[in-house]
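Trainee: pasting a predicted model and its sequence here:
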Amino acid sequence: MSTPVKESPGLRMGRPFGIPVYVSPTWLIVAAFITISLQPVFAAMLPGYGDVVTYTLALAFAVLLYVSVLLHELAHCVVAKHYGLPVRRITLYLLGGVSEIEREPETAGREFNVAFAGPLLSLVLGGVGYLLATYTLPPHGIVPVLVFQLWTSNLVVGVFNLLPGLPLDGGRMLRATVWKVSGDSGTGTVAAAWVGRGVAVAVVAVPLLLSVMSGQEPSLGRTLWSVVLASFVWVGASQSLRVARVRARLPQLRARVLARRAIPVTADVPLSEGLRRAREAGAGAMVLMDHDQRPVGIVNETAVNAVPEHRRPWVNVGSLARNLDPSLVLAADLEGESLLDAMRGTPAAEYLLVERGGEIYGVLVTADVNRMFTGV
């Protein structure tokens, strides 16, 4: 799954395969939870050992479990890089790990392979641990107990991630399958997201139902953990649905259609005069020109609206303009994902649209683009 974030996600731990790995401070919460929760389990499996040893083992398990999670995420990223997909980083956090892959695979088959790589590695780790515990290690002792906990945990991680609902890896595999059959990635996303919502409900409902059927009181700790996991799945599935709705509107996103007509003004023109000229011309934007008639800035609409009407004759448009960096000049024929990528590269309130020959076409206002997705 990819969730681009610009701010630092935590402590940087290294760059395996050239991929930056970060550990979020929230990992300390789950490490403490695992240590406290599993210490009684280790104490029961290792009678005769003191609390210091069993707490240390529980903490070691928490660390090694997240090493396994890191390997799971690295499997996703290595396959993604094999297909030429840029990987921003891996972050280990409260509920596991997330791989920030900046672009989706181009085909359903590649999507399936990238998604399946993580659970496959977790299952392989579980299998290797099982073989070690069964055929190599002695039946009792600290190491066999630790290996037992690790291989069973990797098995659970692998199986859980294969559940067929977004945002889990199994959901991405389902999405790829529906995409392959229907020929439409959006249809695959919607189907896998709705199944993901069903999985979220099942994560809470099934354990409770099994407890009731067996005549046992539901465990408060397990119920709370189920609710946390279900919330993660539900939120991720809902976000995937929103993304699918946004992508469905991308074909309507064309710079030429959304552009505002712009009039040229020089920096010394009073704001009131500039607005009068814009009204007469039916324009919705003003482009600042130098004395050689070259565009050097775009008058910011928010700054214009902030100037009281009685002061507008005394404020020049040049004081309300943003300098026109090259990154704010976009081709007028951009549309869809290409247009969004260009805007994400340099976030701004306005962009100058130009023809391929350099002629000014108009001004694209980010607020106009955002309105296309209002309510999505």
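Mentor: Nice, thanks for sending it over.

Trainee: C-alpha only now, for contacts and for neighbours.
Mentor: Will do.

Trainee: distance-wise, check the nearest residue to residue 321 once chain neighbours are set aside relative to residue 275.
Mentor: Residue nearest to residue 321 in three dimensions, not counting chain neighbours: residue 299, with 3.9 Å by Cα to Cα, 6 or more residues apart in numbering. Separation of residue 299 from residue 275 (Cα to Cα, to the nearest Å) stands at 11 Å.

Trainee: higher neighbour count, the two?
Mentor: Each of residue 299 and residue 275 has its neighbours counted (other Cα atoms under 10 Å); residue 299 has more, 23 against 20.

Trainee: that one: what's it in contact with?
Mentor: 285-288, 317-318, 320-322 (Cα atoms under 8 Å, 6 or more residues apart in numbering).

Trainee: just the ones of those in strands?
Mentor: In strands, judged by DSSP state E, the following of the contacts of residue 299 are found: 285-288, 321-322.

Trainee: wait, which of those residues is closest to residue 172?
Mentor: For these, the closest approach to residue 172 (Cα to Cα) belongs to residue 322, at 42.4 Å.

Trainee: burial of that closest one, as a residue count?
Mentor: Counted with other Cα under 10 Å, the neighbours of residue 322 add up to 18.

Trainee: pretty sure it contacts residue 301?
Mentor: No. Using Cα atoms under 8 Å as the test, residue 322 is too far from residue 301 to be in contact (10.4 Å).

Trainee: chain neighbours aside, what residue packs nearest to residue 262?
Mentor: That would be residue 285: by Cα to Cα, 6+ apart, it lies 4.6 Å from residue 262.

Trainee: give the contact list for the one you found.
Mentor: Contacts of residue 285 (Cα under 8 Å, 6+ apart): 260-263, 278, 298-299, 301, 362-363.

Trainee: okay, one more to line up with it:
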Amino acid sequence: MAVFLARDVFPGAVRGESTLSYWLMGTGTAFLFFMSVLGHELGHTLAARSAGIPIGGITLFLFGGAAQMNREPASAGAELKMALSGPGVSLLLAALFWAAYQICLGSLNTLAAMSLWLSQINLIVAGFNLLPGFPLDGGRVLRALWWRLTGDHLRATRVSVACGRITGLAIAAAGIFVLVQNRDWLAGVWLILIGAYLEYSARLSLRQFNLQQWMKGRKVSEVMETRCREIPPETTVSELLVDPGIERCLLVKLGDRQGVVFAPTLSAHSGTAGLGRIALPVDGALQISPGDDLLVLAQQMNETGRDYAVVKQDGQTVGFVFLDALIDLVNSSRGGNT
């Protein structure tokens, strides 16, 4: 982007500057643009945290980014607030850069040119993200409004995803038109890629939503391991792999602590490794109840980064759950089609 600005934008906007000045303008403007995109995503992040939704991280790309929510909003109002917060930041930045442009125009023309471009690009970012197609912000706004008006979260999601797919296909079609009619390869291919990515993201979002709905109806008791055998810590992986009747859950003494191993994962370790080296400490596991939804368990695993949990009932340990077992259940029960 800095190269594009320095070579193709600023020499025409501010004439008579040195090559070094154009490169400094391009680099500085590119940096401020990506800070603007970060501000857009921080708007989402702050709104999500105010609604009690943890954010796992932020990924930036050209026309926005993705604040990685560890769970979906619990209400239409929370989703609407989160969806509008990012474009709201972009519109605020567009206004601030426009004000800076007006202040600098005539006296500091290099800063004026930078401010004008930043104002315009923030408007574009806000406008693009407000297109009515999930998972864009505009699609989330559409889902939140439909959800609030009808009370039907499932239908609202399917409508917004359908709009997302239509929007993506329309953008890709516009790219093909530009490619064929105007012979503009850069703009055409860019629009095709954006449209294809949006259509794919919409389909993926629906699969993820359907998986979440499926998991809401299943309980931890369906996937927990209740039969566990205690194994000496010096027992090696190779010794266990030759035992066809080995339980899926293995308990290992780790000094005055207890560890646990999910047997189907043993093949991922060296055959000479002792169980004492690879066992996971039970006191470091998540704690969950057998009657909890699998979705609750999956969300807790996602938020904490832990891939195993101890199942407690009335203060007693009744089993263990491993992420690999949860994945196996999802794949077997839905044929891998999520």
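Mentor: Thanks, I have it. Fair warning: this is a prediction, and the values are worked out from it, not measured in the lab.

Trainee: quick check: TM-score for this pair?
Mentor: The TM-score (TM-score structural alignment, normalised by the length of structure 2) is 0.78; 323 aligned residues with a Cα RMSD of 3.8 Å.

Trainee: okay if I get the contacts of residue 285 of structure 1 as JSON lines plus secondary structure and distance to residue 148 of structure 1?
Mentor: Below are those laid out as JSON lines (DSSP: H, G, I helix; E, B strand; the rest coil; distance: Cα to Cα, whole Å):
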{"residue": "260", "secondary structure": "strand", "distance to residue 148 of structure 1": "65"}
{"residue": "261", "secondary structure": "coil", "distance to residue 148 of structure 1": "68"}
{"residue": "262", "secondary structure": "strand", "distance to residue 148 of structure 1": "69"}
{"residue": "263", "secondary structure": "strand", "distance to residue 148 of structure 1": "72"}
{"residue": "278", "secondary structure": "helix", "distance to residue 148 of structure 1": "74"}
{"residue": "298", "secondary structure": "strand", "distance to residue 148 of structure 1": "64"}
{"residue": "299", "secondary structure": "strand", "distance to residue 148 of structure 1": "66"}
{"residue": "301", "secondary structure": "helix", "distance to residue 148 of structure 1": "63"}
{"residue": "362", "secondary structure": "strand", "distance to residue 148 of structure 1": "66"}
{"residue": "363", "secondary structure": "strand", "distance to residue 148 of structure 1": "63"}
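
Trainee: the helix or strand where residue 89 of structure 1 lies packs against which elements?
Mentor: Residue 89 of structure 1 is part of strand 87-93 when elements are defined by DSSP states H and E. If you count contacts as 3 or more Cα pairs under 8 Å, 6 or more residues apart in numbering; DSSP states H and E, strand 87-93 of structure 1 packs onto strand 21-23, helix 51-82, strand 96-101.

Trainee: if we go to 6 Å?
Mentor: Taking 3 or more Cα pairs under 6 Å, 6 or more residues apart in numbering; DSSP states H and E as contact, the helices and strands that strand 87-93 of structure 1 lies on are strand 21-23, strand 96-101.

Trainee: give me the next element, helix or strand, following the shortest one.
Mentor: Reading on from strand 21-23 of structure 1 to the C-terminus, the next helix or strand found by DSSP H and E is helix 27-45.

Trainee: neighbouring contacts of that next one?
Mentor: By Cα atoms under 6 Å, 6 or more residues apart in numbering, the residues outside helix 27-45 of structure 1 that reach it are 54-55, 58-59, 62, 93-94.

Trainee: any chance you could map the strands in structure 1?
Mentor: 11-14, 21-23, 87-93, 96-101, 262-265, 285-289, 295-299, 321-323, 329-331, 350-354, 360-365.

Trainee: and the third one with helix 27-45, angle?
Mentor: Same thing as strand 87-93 of structure 1. Counting by axes from the mean of the first three to the mean of the last three Cα atoms, to 10 degrees, strand 87-93 of structure 1 lies at 50 degrees to helix 27-45.

Trainee: residue 126 of structure 2 against residue 87, yeah?
Mentor: Yes. Proximity of residue 126 of structure 2 to residue 87 meets the contact threshold set by Cα atoms under 6 Å, at 4.6 Å.

Trainee: those two: which has the busier surroundings?
Mentor: The neighbour comparison of residue 126 of structure 2 against residue 87 (other Cα under 10 Å) goes to residue 87, with 29 against 26.

Trainee: which residue in structure 1 lines up with that one?
Mentor: Alignment note (TM-score structural alignment): residue 87 of structure 2 maps to residue 119 of structure 1.

Trainee: which residues does its match contact?
Mentor: Here residue 119 of structure 1 is in contact with residue 158 (Cα under 6 Å, 6+ apart).

Trainee: okay, helices next: where are they in the stretch 151-300 of structure 2?
Mentor: Taking DSSP state H, counting those that start in this stretch as the test, the helices found in the stretch 151-300 of structure 2 are 153-177, 185-216, 237-241, 275-278, 294-304.

Trainee: can you mark which positions in the second one are buried?
Mentor: Applying a neighbour-count criterion of 16 or more other Cα atoms under 10 Å, one finds 187-196, 198-199, 201-203, 205-206, 209-212, 214-215 buried in helix 185-216 of structure 2.

Trainee: which residue lines up with residue 77 of structure 1 in structure 2?
Mentor: Per TM-score structural alignment, residue 77 of structure 1 is aligned with residue 45.

Trainee: just give me the neighbour total for its match.
Mentor: With other Cα under 10 Å as criterion, residue 45 of structure 2 counts 25.

Trainee: then residue 129 of structure 2?
Mentor: The tally of other residues near residue 129 of structure 2 (other Cα under 10 Å) stands at 25.

Trainee: correct me, but it touches residue 136?
Mentor: Yes. Residue 129 of structure 2 sits in contact with residue 136 when judged by Cα under 6 Å, with a separation of 5.4 Å.

Trainee: the most centrally placed residue in structure 2 and residue 239 of structure 2: what is the separation?
Mentor: In structure 2, the residue lying closest to the centroid (Cα atoms, centre = their mean) is residue 68, at 3.4 Å. For residue 68 of structure 2, the distance to residue 239 of structure 2 equals 42 Å [Cα to Cα].
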